[in-house]
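Visitor: Would you be able to build a 3D model of this:
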Amino acid sequence: MTGFAATAALALASALALGTTPVTADTPDPLARYHHQHLAWRSCVLGPDDDTGKDLEKAGAQCADVTVPLDYDDPGGRTITVAVSRIRATDTAHRVGALLLNSGGPGGQTLGDPPWVREAMKDTGERYDVVGVDPRFVGRSTPLDCHWPTGSQFRSPGPDRAGFDRSTAFAEELARDCRKYEGDVLPYATTRNTARDMDVIRAALGERRISYLGYSYGSYLGEVYATMFPKRTDRVVLDGVIDPDRYNPRLLRGAESANRHALRDWAAWAAARDTTYGLGRGRDAVLAVVDRVQAAAGRAPLRVGGYRVDESVAPMVVFNGLSQDNDAAYGDFAAAVRDLRDAADGRTVVPSPWLADSLGFLLTGSESEYGSVQTSILCGDVGAPRDPETYWRDVQRARTQDPLFGPVTNDIGPCAFWDAPRERPTTIRDDLPALLVNATGDPRTTYQGAQAVRRAWPGSRLVTLSGADQHAVFGVYGSDCADTTVNAYLATGRLPATDVTCNASPH
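Guide: Sure, this is the predicted structure:
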């Protein structure tokens, strides 16, 4: 997932960024016990049903737990653990170092990513220790769970004030649950603390500097780490780039146009396959089906298997269906729209696999941990407006431009009812020689964000995937041009002489 911002004092040295006394030759390192800890590497498999662990073991990875302080202002106090996985370099004669990964969210588990990233890196991967990390409070890393009835804070407020008021009550309930179940750790669920954990991991791995590959929110985490620890980065790739000036709890605002564009492109694809999906023979006919589903859900909840899909959820199904530009993802979404249309027509529906998963995520607590930690980090990083009327006015204005996506991207969320952040957000550094990657039609981290970071960082280079409505490119989309450019940079440490444009693959 992903949007994102920042406004505070730039930490000029890593010691200052830790919120502790600066470390000099005459003062002890307050984090020495963490920086010099011994990591006990072991099998990643936790049990017979642990598919992630099995995939890691098959790829030759091992796992370890890194101990970090809960509160970096009190390094002698309570500790938590952060789980890491590692596939070691095989070309030790030309080893570059460790490549740390973050797949976004916030709240995304990255522990299982080294095998597919290592494969995407091809021969270059042989020169790196590829390291996956479940960030603090995520997955295997002292997980945070507010016991929500949903995996996502995001909803549509529907077409009227009554729907907005229900959305407001729902957001307040989610915030109350987090204070009830996880109030003691919420102040420490922040990007700045995740960046501090990364630097402890760096030291525990015995590395002077680390390379980094971050997707979506992971690009913002990389921006923060490179700012807080300016001498600790080697080669940095940010894919699905977040403009730090736009990072805040209302991260979806401004993405309406990109999502509408992605929806139209998908509708054209579905229309060309009317014999398979039966949604209409033209793009406008397919879009009319989407509108009809939304209208029907607004009149009465649609019965889809054991789920009831109302006006707050139906738009989220559409929104969640638009992030990957490939035939498989498009087909999954087309089958879901067909199911919703059939439900709107009063037919008995057994949801297709993607729709069942999407509704389970939105309407049950099966993935409560994901939404809990995602929201906790967003709210813990940057404060949000408190007055519900601010959101209502924004929803009404946005609705006139896009009645489907505008209310979703401007709706109120739990951060309106959250405690104020413990720290000021990071003022991101002026420049970094990083490789930026973004698709022109990315509906989550829009292309304008990547362009803004490119302008702010003249030492960087931008790889553009032109003509794709794709969120995350390297190793995900299948662009030889983009993948080759990223791997060349990781192999040599040299950025391209100029920005690079790659063309999207035709459907």
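Visitor: Please make it C-alpha for all contacts and neighbour counts, starting now.
Guide: OK.
Visitor: since we're on the nearest residue to residue 190 once chain neighbours are set aside, how many residues are nearby?
Guide: Closest residue to residue 190 apart from its sequence neighbours, by C-alpha to C-alpha, 6 or more residues apart in numbering: residue 377 at 4.7 Å. For residue 377, the count of nearby residues is 26 (other C-alpha atoms under 10 Å).
Visitor: pretty sure residue 377 is touching residue 108, no?
Guide: No: using C-alpha atoms under 8 Å, residue 377 is not in contact with residue 108, being 11.7 Å away.
Visitor: to compare against the first, here's another:
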Amino acid sequence: MIYSSIFCLFGIVFTNVVAEPLPIRRREENATTDHNTFASITPSKTLAWVSCYGDSLAAELGPVSCARLIAPLDYLNTSFGDVQLAIIKLGASNHTQTTRTVFVNPGGPGDDPIEFITDHGALLRAQVGNDVDLVGIVPRGVGSTFPPITCDATDLASAQRNRDITNSQPGYTDKSLNESYAVGKSLELDCDLVTPSLIPYVGTVHVAKDMDYVLQILGQDKLSYLGYSYGSILGATYAALFPDKIDRMLLDGIVDFNTWYKPEKEPELHIGDADTALNNFFQFCYDAGPDKCAFWYSSPKEIRDRFFEADQRLLENPLPIPGFGLLKVPLWRSGVYSALYQPARSFALLASVAAEIYDRAPGRGIKSYLESVNNASSPIEPPLVDTTTGLKNSPIIAYTIGCSDSGGRAEGIGMSKLEAVLNRHQGVSQYFGGLSSQIEIICLSAGLPAKERFTDKFENIRTSSPILFVGNTADPTTPLRNAFSMSKAFPGSSVLTINGTGHMSYSATQDSECAAEWIMPYFRNGTLPPNGTVCEGKQTPFELPTTQL
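Guide: Just a heads-up that it's a prediction; the model follows:
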């Protein structure tokens, strides 16, 4: 939960599991997208659009343009300096004076809307139509927005921190709780050293105000918005700050507002459905049969038992991997968790890796998995991080923003408190509790409070137009209950339930007409599905034979 995407970022992912958040085609490998485009754009206090990303998939759908907008660092005191927001727009196929703008945030925190729109514009168009402008604002500190969050001076330091996060995952060694706490303190010290003036201003309230600032410059009175995962918190925060400015707002994969802004998390609102999603993997494997699921056995229960037996074997005896070192349980469980995000793209590989761990016979599955580990075996220090283009889709970004929203370091944290945090998370999921508890522990340690946080009571927020919340029945990181609790805070809103496994609706609705039949009319004319409407997901996670992985 996000910390929704946050979990996935903290764990190393399966190849093509989360790196590709939507199941549609990408650019050809030999395409040349200039990722330094924004460095050549002159910052302006107006939206001076220039053509960009002409070789992207989005350019086939409409004109793509970019701008660098100068905005206040602190909206409460504009004399504190500026930030330069990187903004991308996929224009409507037939632009007119009345063309609506729909803002898009893909989640994270820290996911890049530039890549999201350029790679996945077709899916977004399918939800909102061809006659709107899609606009993505790169959040403060992320990617091409300036200045960047650069808490690590080198790529090697960033890779080492990622390893520290994985290796200190609580629940496996006597030292892991203290090590996770130390990771948070290290993050605080390094952020204060490298970018101290920026960190207090990267929280979600500041990003929501950036969105309103851009809306005003566009000359539009009300916001239309698509927010996925962490983007649901950004959207809900905007709606709470500016309830009279909502035109259309669809939030998908709902992060609970009340727990996001608190230092002590409620794990049932993060991983409450993670075990259900994992159990669905066992059922999908059984239904697929031995030709398609490499971990198939005579019943879902037998598959489940063998899976946990493989996990226990790995816990007791880490698996030597040629050219890599030891595969240990924390890295494996992080991968299992990330695989639950996208069943169609990851369950077949997850089954192959589980089989190789069970047999202690590393093969193509584990090789594919480990290829996704960032800088896993790089012994040479890379060059300094480019100060004109910051990190994106990064654990450092996710922690910095997430921890700043949580309120900063809690005082008087001892071992008994850390153990209580771990026990609380493992009480919700014994298997994934260590992973989720680490987020809370690191944020309790890191003193990175945002200057502005939403601290009002989150209830009875009456928006100018109703919000549509969307959630899956087996989402590993944003449980369905969040959609209903958030909807309760916004009278007049509605919840669309997707009966399927995975994170956010598109992971569970392959070619599902039901969801589209409700989402498009909502953006067209504001028509909401009756509260409690359920769409059946269409999922085929084991399409390829295991020999074709």
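Visitor: What would you report as the TM-score here?
Guide: TM-score for the superposed chains, counting by TM-score structural alignment, normalised by the length of the first structure: 0.82, backed by 465 aligned residues with a C-alpha RMSD of 3.1 Å.
Visitor: Tell me the spacing between the aligned residue in the second structure for the residue nearest to residue 190 of the first structure and residue 450 of the second structure.
Guide: Aligned counterpart of residue 377 of the first structure in the second structure: residue 401 (TM-score structural alignment). As judged by C-alpha to C-alpha, to the nearest Å, residue 401 of the second structure and residue 450 of the second structure stand 8 Å apart.
Visitor: before we move on, back to that, my read is the residue nearest to residue 190 of the first structure is in a helix, agree?
Guide: Yes: under DSSP: H, G, I helix; E, B strand; the rest coil, residue 377 of the first structure falls within a helix.
Visitor: intersection of neighbour lists for residue 401 and residue 450 of the second structure?
Guide: Contact criterion C-alpha atoms under 8 Å, 6 or more residues apart in numbering; residues shared by residue 401 of the second structure and residue 450: 202, 203.
Visitor: what's around residue 292 of the second structure, how many residues?
Guide: Neighbours of residue 292 of the second structure using other C-alpha under 10 Å come to 23.
Visitor: Residue 190 of the second structure now?
Guide: Quick note: residue 190 of the second structure (other C-alpha under 10 Å) scores 15 neighbours.
Visitor: Which residue in the first structure aligns with it?
Guide: That one, residue 190 of the second structure, aligns with residue 177 by TM-score structural alignment.
Visitor: from memory that match sits against residue 149, does it?
Guide: No: look at residue 177 of the first structure against residue 149 with C-alpha under 8 Å: they stay out of range, at 10.1 Å.
Visitor: tell me the SS of residue 101 of the first structure?
Guide: strand.
Visitor: One more: residue 107 of the second structure?
Guide: Per three-state DSSP, residue 107 of the second structure ends up coil.
Visitor: do the one 4 residues further on as well
Guide: Secondary structure, three-state DSSP: residue 111 of the second structure is coil.
Visitor: Wait, it touches residue 392, no?
Guide: Yes: at 5.8 Å, residue 111 of the second structure counts as touching residue 392 under the criterion of C-alpha under 8 Å.
Visitor: more neighbours, the two?
Guide: residue 111 (26 against 23).
Visitor: State the distance from the closest residue to residue 394 of the second structure other than its chain neighbours to residue 265 of the second structure.
Guide: Distances taken as C-alpha to C-alpha, 6+ apart put residue 9 closest to residue 394 of the second structure, at 6.2 Å, once the chain neighbours are dropped. Relative to residue 265 of the second structure, residue 9 of the second structure is positioned 18 Å away (criterion: C-alpha to C-alpha).
Visitor: okay, these two: which has more neighbours?
Guide: Per other C-alpha under 10 Å, whichever of residue 9 of the second structure and residue 265 has more neighbours is residue 9, with 27 against 21.
Visitor: Where does the more buried one fall, secondary structure wise?
Guide: helix 4-10 (DSSP states H and E).
Visitor: Off-centre distance for that helix?
Guide: 6 Å (C-alpha atoms, centre = their mean, to the nearest Å).
Visitor: and residue 421 of the second structure, what does it touch?
Guide: 437, 440, 441.
Visitor: try residue 314 of the first structure
Guide: Counted by C-alpha under 8 Å, 6+ apart, residue 314 of the first structure has contacts 293, 294, 297.
Visitor: mind checking what the second one lines up with in the second structure?
Guide: Under the alignment defined by TM-score structural alignment, residue 294 of the first structure is paired with residue 311 of the second structure.
Visitor: what do you get for residue 208 of the first structure?
Guide: Aligned by TM-score structural alignment, residue 208 of the first structure pairs with residue 221 of the second structure.
Visitor: Apart from its chain neighbours, what residue comes closest to that match?
Guide: residue 245 (6.5 Å).
Visitor: can you map out the helices along the stretch 201-350 of the first structure?
Guide: For the stretch 201-350 of the first structure, applying DSSP state H, counting those that start in this stretch gives helices covering 217-228, 256-271, 274-277, 283-299, 314-320, 327-344.
Visitor: The second structure: matching residues for the helix or strand harbouring residue 488 of the first structure?
Guide: Element membership for residue 488 of the first structure, per DSSP H and E: helix 480-492. Aligned by TM-score structural alignment, helix 480-492 of the first structure falls on residues 513-525 of the second structure.
Visitor: what's next to the matching stretch, contact-wise?
Guide: Against stretch 513-525 of the second structure from outside (C-alpha under 8 Å, 6+ apart): 126-129, 248, 468, 498, 509, 527-529, 535-536.
Visitor: same question, stretch 170-184 of the first structure
Guide: By C-alpha under 8 Å, 6+ apart, stretch 170-184 of the first structure touches 144-148, 153, 186, 372, 412-418.
Visitor: And for stretch 226-243 of the second structure?
Guide: Contacts of stretch 226-243 of the second structure (C-alpha under 8 Å, 6+ apart): 1-5, 102-109, 204-205, 207-209, 225, 245-246, 249-257, 260, 454, 458, 461-464, 478, 504.
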